[in-house]
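**Q** Pasted the sequence and its predicted model underneath.
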Amino acid sequence: MTSTVRPEEAHAPTAPEFPMTRAAACPFDPPPALKADQEQGPLRKVRLWDGTTPWLVTRYTDQRTLLADPRISADVTRSGYPSPAPLRGTSFSFILMDDPEHARQRRMVTAPFTIRRVEALRPAVQKIVDGLIDEMLSGPARTDLVQSFALPVPSLVICELLGVPYADHDFFQLNSRILISRTAAAEDRAAAHGNLIGYLDELMADKIARPADDLLSGLGMRVEAGELSRREAAEMGVLLLLAGHETTANMIALGTLALLEHPAQLALLRDTEDPKVVTGAVEELLRYLNITHGGRRRVALEDIEIAGEVIRAGEGIIVPNDIGNRDPEVFTDPDRLDLRRDARRHVAFGFGVHQCLGQPLARMELQVVYSTLYRRIPTLRLDTALDQLSFKHDGAVYGVHELPVAW
């Protein structure tokens, strides 16, 4: 039997606010209210910042089913799309589009992220990681791991891949942080987006005039061929630059913190020489932490019956991957970090046609980091109390603002 929600019920005061608050004592876990929702039922209505009440989908199987369903849309301009913040002054790249335009633009940047091409980068990433560790070891035996290691690793990699000068990293990291903040004013986010677009547009002009062997030069060729406008190419550059450093940087720092808080698991990773163990550990950390904690956002194009409910055309849908990855129907004892678990079925990178383009690169970077950092600094420890750390509750990407460590 299915149930439907009457219009007057859609805005009922009982709908809880989303995003929900994590428990301060459990910073690695999804919010307790989200866990309770999963236990009570697979779908429910939640209330967003603008008073709209999209559907929240909490169970793994239903999440994958919906993310693979062509009757839901990722188009942020459609009525009913559950935006995480005001969209004033912001334009969008292909991840917030539907096919066929989504597929057309995505294909233009797929080649550098294939497994074969990414594996060819592994020695260069290893060199970056070793060089940054050398710098840390040459100075005082304490540092903020975010600034000295977690941010530079993926920033250096994505800058090399795109053809962006790493000397500009302070500029694009600052504007990226504002752009993905849920609490920043709409005009500040619009200004940050404009700054990044302007920067990439100027860089694109230079790549068109003087092409090199990098991804932005490839997009410049698409512009010259009339396949993209320069604005579209700049938007794609912003997306790749932001996603390429922000998510992996937070995963490096948060993953390190989780391991420091689970020393027996850290020992498994530090002491192994088996690349399969490292690969499995990366997948488990991605499952356990899942830093993209605001959920995948969609809107229904047609009525969809699922899990005993009917999602009506035009209603918003939020798929929080972090709670999907803690579904006990799929992962035994899901709140336990177990690096020997087979966690390959996780949905940290999403699912369906919009799953993360850069996941092979992220996986490889994390494998290099996690197999190197703790082996080379075996006495690495947290240099403050866990409850003194500041977590990124206000952003689209979860992590820590700073990670003081010593050895």
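**A** Now that the structure is in, tell me what you want to look at.
**Q** C-alpha from now on. contacts and neighbour counts both.
**A** Noted.
**Q** I'd like to know which elements whichever helix in the chain runs longest is packed against.
**A** Scanning the chain for the longest helix, with DSSP state H as the assignment, gives helix 230-260. Under the contact criterion of 3 or more CA pairs under 8 Å, 6 or more residues apart in numbering; DSSP states H and E, helix 230-260 touches helix 152-162, helix 169-179, helix 186-209, helix 215-224, helix 263-271, helix 275-289, helix 359-376, strand 381-382.
**Q** okay, pairing it with this:
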Amino acid sequence: MTSTVPTAGELPADIPDFPMSRAAGCPFDPPPTAIAKQKEAPLAKVRLWDGSTPWMVTRYAEQRALLADPRVSADITRPGYPLQTAVAPGSQSGSGSFILMDDPKHATMRRMVTAPFAIKRVAALRPAIQKIVDDLIDGMLAGPKPVDLVDAFALPVPSLVICELLGVPYSDHDFFQDNSKVVIKRDAAPEERAGAMRALGDYLDGLMGEKLAAPADDLLSGLTERVKAGELTRQEAAQMGVLLLIAGHETTANMIALGTLALLEHPDQLALLRDTDDPKLVASAVEELLRYLNIVHNGRRRVALEDIDIAGQRIRAGEGLVLATDIANRDPEAFPDPDRLDLRRDARHHVAFGFGVHQCLGQPLARLELQVVYSTLYKRIPGLRLAAGLEQIPFKHDGVVYGVYELPVTW
């Protein structure tokens, strides 16, 4: 039987705030309140920063169904969309990004940047990525100890790769990394976040101007061809560049550092990875770490375009949805013994990259980067260990993307 949504006056008084807090001493696990809600029901009301009460979708099957449902919108401008944070007056709040659009415009814009991320094209980058990883490890081994793995390795690896792919000068990395950190910090002031987005937009617009005048063999130059053909405005091209630049380094950097920390805290699993020459085990390890850690920890946001009946519940048109993929990846119905890190597990069906038409465009590149890192770092520095206690590691509880701000290591 399908129930109807309660009115505001009928909402239960104990609706939890979202995002929820992780348990002290359990930095790799989702918040206990979220897991408790998952055990209770596939959908639960939560309260956001602005007092709105969207549905949190707690379970794997329902998340996949809704993420693939054309009646569910990713359009941030639609009424009822559950915003992550407050938006500065007059700012676009990221609405120029194709990941916050619906088909057909989403599909049209996405296709313009799909080719460089195709699996075969990405696979050809392996030798270049391997050299980047080896060079950075050489630098670490030649330098002082301890070292911050985030600053010395985890952040430079994907930054160098995405700069090469896009055609962005790596010499500008301090600028775009600093502004990216502001954009993805949940408690940054709306004006501060809008300013960082403007700075990045202006920067990419300037690069677009350079590529229009002198095209090169890179993704941004490819977008300028779309601008010349009238398929994109220069502003739209610059916004796509901002999205790809931020997503191309922040997410993978956090997975490198957080994944390394998780392995150091699970030495039996680290030994498996360090001692293997089997590329299938390395690939399996990447998928399991993506599932286990799930750095997108504030939920994927959507809004219902029509009434939707699912799992005995009716979601009304205009109601927001928060699809908590971190707990979907810990759903025991999809992953037996889900709280155990098991690098031999077949975790390829996880939803760390989302699902449906909006699943992560750059996932082939992220997978390759992580495979190269996880198969190289621990072999070349077999004595790698933390240079601080776990309780001293600063975690990104305040970020849209989860990870660590610093990871002091030695060997």
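**A** Here it is on my side, so go on. Just so you know, these numbers come straight off a predicted model, no measurement behind them.
**Q** what's the mean deviation for the longest helix of structure 1 versus structure 2?
**A** Aligned to structure 2 and superposed, helix 230-260 of structure 1 gives a mean residue distance of 0.2 Å (mean CA distance after the TM-score superposition for structure 1).
**Q** so where in structure 2 does that helix end up aligned?
**A** In the comparison with structure 2, helix 230-260 of structure 1 aligns to the range 234-264 (TM-score structural alignment).
**Q** Kindly report the same for stretch 176-190 of structure 1.
**A** Using TM-score structural alignment, stretch 176-190 of structure 1 pairs with 180-194 in structure 2.
**Q** The matching stretch: end-to-end distance?
**A** 11 Å (CA to CA, to the nearest Å).
**Q** mind listing what Gln367 of structure 1 touches?
**A** 278-279, 282 (CA atoms under 8 Å, 6 or more residues apart in numbering).
**Q** Can you tell me what Ala343 of structure 1 aligns to in structure 2?
**A** Aligned partner of Ala343 of structure 1 by TM-score structural alignment: Ala347.
**Q** Hmm, that match is touching Glu287, no?
**A** Yes: counting by CA atoms under 8 Å, Glu287 is a contact partner of Ala347 of structure 2 at 5.6 Å.
**Q** now Gly318 of structure 2: how far from Ala283 of structure 2?
**A** Taking CA to CA, one finds Gly318 of structure 2 at 40 Å from Ala283 of structure 2.
**Q** Please disregard the earlier target; I meant Leu100 of structure 2.
**A** Leu100 of structure 2 is 30 Å from Ala283 of structure 2, by CA to CA.
**Q** Secondary structure element holding Pro123 of structure 1?
**A** helix 122-137 (DSSP states H and E).
**Q** re the thing from before, give me the buried entries from the contacts of Gln367 of structure 1.
**A** Buried subset of the contacts of Gln367 of structure 1 (neighbour count, 16 or more other CA atoms under 10 Å): 278-279, 282.
**Q** Redo the residues you listed as CSV? Include distance to Val319 of structure 1.
**A** Output for the buried ones among the contacts of Gln367 of structure 1, formatted as CSV (distance: CA to CA, whole Å):
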residue, distance to Val319 of structure 1
Val278, 28
Thr279, 26
Val282, 22
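**Q** Which of those sits closest to Ala233 of structure 1?
**A** Among those, Val282 lies closest to Ala233 of structure 1 (CA to CA), at 31.9 Å.
**Q** That closest one: what's it in contact with?
**A** By CA under 8 Å, 6+ apart, the residues touching Val282 of structure 1 are 339, 363, 366-367, 370.
**Q** ok, back up a step: so which of the helices and strands packed on helix 230-260 of structure 1 is nearest Gly395 of structure 1?
**A** Closest among these, using CA to CA: helix 169-179, at 7.9 Å.
**Q** Mind listing what's buried along the closest one?
**A** So, applying 16+ other CA under 10 Å, buried residues of helix 169-179 of structure 1: 169, 172-173, 175-179.
**Q** try stretch 355-373 of structure 2
**A** Those would be 355, 357-358, 360-373, for stretch 355-373 of structure 2 by 16+ other CA under 10 Å.
**Q** Structure 2: which residue goes with Asp271 of structure 1?
**A** Per TM-score structural alignment, Asp271 of structure 1 is aligned with Asp275.
**Q** Isn't its match up against Leu377?
**A** No: counting by CA under 8 Å, Leu377 is not a contact partner of Asp275 of structure 2; they are 11.7 Å apart.
**Q** In contact with Ile35 of structure 2, which residues?
**A** Residues near Ile35 of structure 2 by CA under 8 Å, 6+ apart: Ile327.
**Q** Could you look up the SS state of it?
**A** helix (DSSP: H, G, I helix; E, B strand; the rest coil).
**Q** Now do it against Arg340 of structure 2, distance only.
**A** 15 Å.
**Q** got the buried residues for stretch 131-144 of structure 2?
**A** For stretch 131-144 of structure 2, the neighbour count (16+ other CA under 10 Å) marks 132-134, 136-137, 140 as buried.
**Q** Switch the residues you listed over to CSV; also include distance to Ser21 of structure 2.
**A** Conversion of those to CSV gives the following (distance: CA to CA, whole Å):
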residue, distance to Ser21 of structure 2
Ile132, 36
Val133, 34
Asp134, 37
Leu136, 35
Ile137, 35
Met140, 34
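**Q** Aligned counterpart of Glu369 of structure 2 in structure 1, please.
**A** So, by TM-score structural alignment, Glu369 of structure 2 is matched to Glu365.
**Q** Enumerate every residue touching that match.
**A** Counted by CA under 8 Å, 6+ apart, Glu365 of structure 1 has contacts 122, 125, 154, 248.
**Q** Identify the residue of structure 2 aligned to the third one.
**A** Just to be clear, that refers to Pro154 of structure 1. Checking TM-score structural alignment: Pro154 of structure 1 goes with Pro158.
**Q** go on, the first one?
**A** The criterion is TM-score structural alignment: under it, Arg122 of structure 1 has Arg126 as its aligned partner in structure 2.
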